[in-house]
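A.B. asks: no letters, just coordinates:
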């Protein structure tokens, strides 16, 4: 029973550290790509680890929605209801419909980092489970010397 509690505690601690490290990676990517107009996106990260009744962990990582649009390179268009020929259209876009002032360019601060960190979390959790499994088996073995020949 204590091994199960130790495993749950170790999983939760690892998940919290992983969330901290992942958010730090996101902020580092935003600084490198100069995504810090107001700093609101960097400050919008909220993270939480929730342990469910069946022993599973749920990680909650949230941030401002417009951060995804920056990652995809979309947005910064016209207001709602502005049509070709309106004053707002000509002021913001050229005759081909392209933005005059802002060029949309995907700045991948989120997608690559999340894919890498998710894979890394899976590796860390499987390593943790393997280590605990080995220690549990070692504790359950008799104290006598066991010789295995191949």
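C.D. replies: In hand now; what should we look at? All of these numbers come straight from a predicted model, not from anything done at the bench. Numbers count the residues shown, from 1 in each chain.
A.B. asks: only C-alpha atoms from now on, for both contacts and neighbour counts.
C.D. replies: OK.
A.B. asks: what sits against the residue nearest the centre of the chain?
C.D. replies: Closest to where the C-alpha atoms of the chain average out (C-alpha atoms, centre = their mean) is residue 114, at 4.3 Å. By C-alpha atoms under 8 Å, 6 or more residues apart in numbering, the contact list for residue 114 reads residue 22.
A.B. asks: now do the buried residues in the helix or strand hosting it.
C.D. replies: Applying DSSP states H and E as the criterion places residue 114 in helix 111-140. Within helix 111-140, the residues scored as buried using 16 or more other C-alpha atoms under 10 Å are 117, 121, 124, 132.
A.B. asks: and which of those residues is nearest to residue 79?
C.D. replies: Set against residue 79, the nearest of those by C-alpha to C-alpha is residue 117 (36.0 Å).
A.B. asks: relative to residue 72, how far out is that closest one?
C.D. replies: 19 Å (C-alpha to C-alpha, to the nearest Å).
A.B. asks: and here is the other one:
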């Protein structure tokens, strides 16, 4: 396997991994019922960046809102809404507490990214192991080798 073939194989593997990872994230969100407007699910952007030295960089981004959902934090109001504004009494009581249910963390991110990162490392190791085996088999002589101890 040549250097160019290895780079192409790595690029293809990275793109497939990103597709599967985003699919798993969206599946987790559906399972946890995180689909208020669907904006978080639609915000995923993925990109594979290659460099001249042959190293790949993967970029996966999503809306910042996803972190707040994951941790179960946030104000629960739109930006700029202050005490005394029209929307404030609709969302909070006079003591500033939310009128609706208490926020609850919905961990859609940590376990999935941990597993997916480990899986990517395994896949890349397997790809490089295959390359190593093919290089060694190409370097071996065509005849039988006998070893005397």
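C.D. replies: In hand now; what should we look at? Here the structure is a predicted model, which means the values were calculated and not measured.
A.B. asks: fetch the TM-score of the aligned pair.
C.D. replies: Between these two chains, after superposing, the TM-score reads 0.86 (TM-score structural alignment, normalised by the length of structure 2); 146 aligned residues with a C-alpha RMSD of 2.3 Å.
A.B. asks: ok, so of the buried residues of helix 111-140 of structure 1, who is nearest residue 4 of structure 1?
C.D. replies: Nearest to residue 4 of structure 1 among the buried residues of helix 111-140 of structure 1, with distances taken as C-alpha to C-alpha, is residue 132, at 9.4 Å.
A.B. asks: please name the nearest non-neighbouring residue to that closest one.
C.D. replies: Of all residues beyond its chain neighbours, the one nearest residue 132 of structure 1 is residue 7 (7.3 Å), with distances taken as C-alpha to C-alpha, 6 or more residues apart in numbering.
A.B. asks: tell me which residue of structure 2 matches up with the one you found.
C.D. replies: Using TM-score structural alignment as the criterion, residue 7 of structure 1 maps onto residue 6 of structure 2.
A.B. asks: packing partners for the helix or strand harbouring its match?
C.D. replies: Using DSSP H and E, residue 6 of structure 2 maps to helix 3-31. Other helices and strands packing on helix 3-31 of structure 2, by 3 or more C-alpha pairs under 8 Å, 6 or more residues apart in numbering; DSSP states H and E, are strand 45-50, strand 56-61, helix 110-139.
A.B. asks: mind listing what's buried along the helix or strand just after that helix?
C.D. replies: For helix 3-31 of structure 2, the following helix or strand on the C-terminal side (DSSP H and E) is helix 39-42. For helix 39-42 of structure 2, the buried set under the neighbour-count rule, 16+ other C-alpha under 10 Å, comprises 40, 41.
A.B. asks: sec struct for residue 96 of structure 2, please.
C.D. replies: Residue 96 of structure 2 falls in the coil class when you classify it by DSSP: H, G, I helix; E, B strand; the rest coil.
A.B. asks: which of the residues in stretch 89-103 of structure 1 are buried?
C.D. replies: Neighbour count says stretch 89-103 of structure 1 has 89, 90, 93, 99 buried, by 16+ other C-alpha under 10 Å.
A.B. asks: return the member of those residues nearest to residue 67 of structure 1.
C.D. replies: residue 99 (20.1 Å).
A.B. asks: pretty sure that closest one sits against residue 74.
C.D. replies: No - in this structure, residue 99 of structure 1 is not within contact of residue 74 by C-alpha atoms under 8 Å, at 11.7 Å.
A.B. asks: same list (the buried residues of helix 111-140 of structure 1) but as CSV, adding distance to residue 33 of structure 1.
C.D. replies: Listed next are the buried residues of helix 111-140 of structure 1 as CSV, based on distance: C-alpha to C-alpha, whole Å:
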residue, distance to residue 33 of structure 1
117, 19
121, 25
124, 28
132, 40
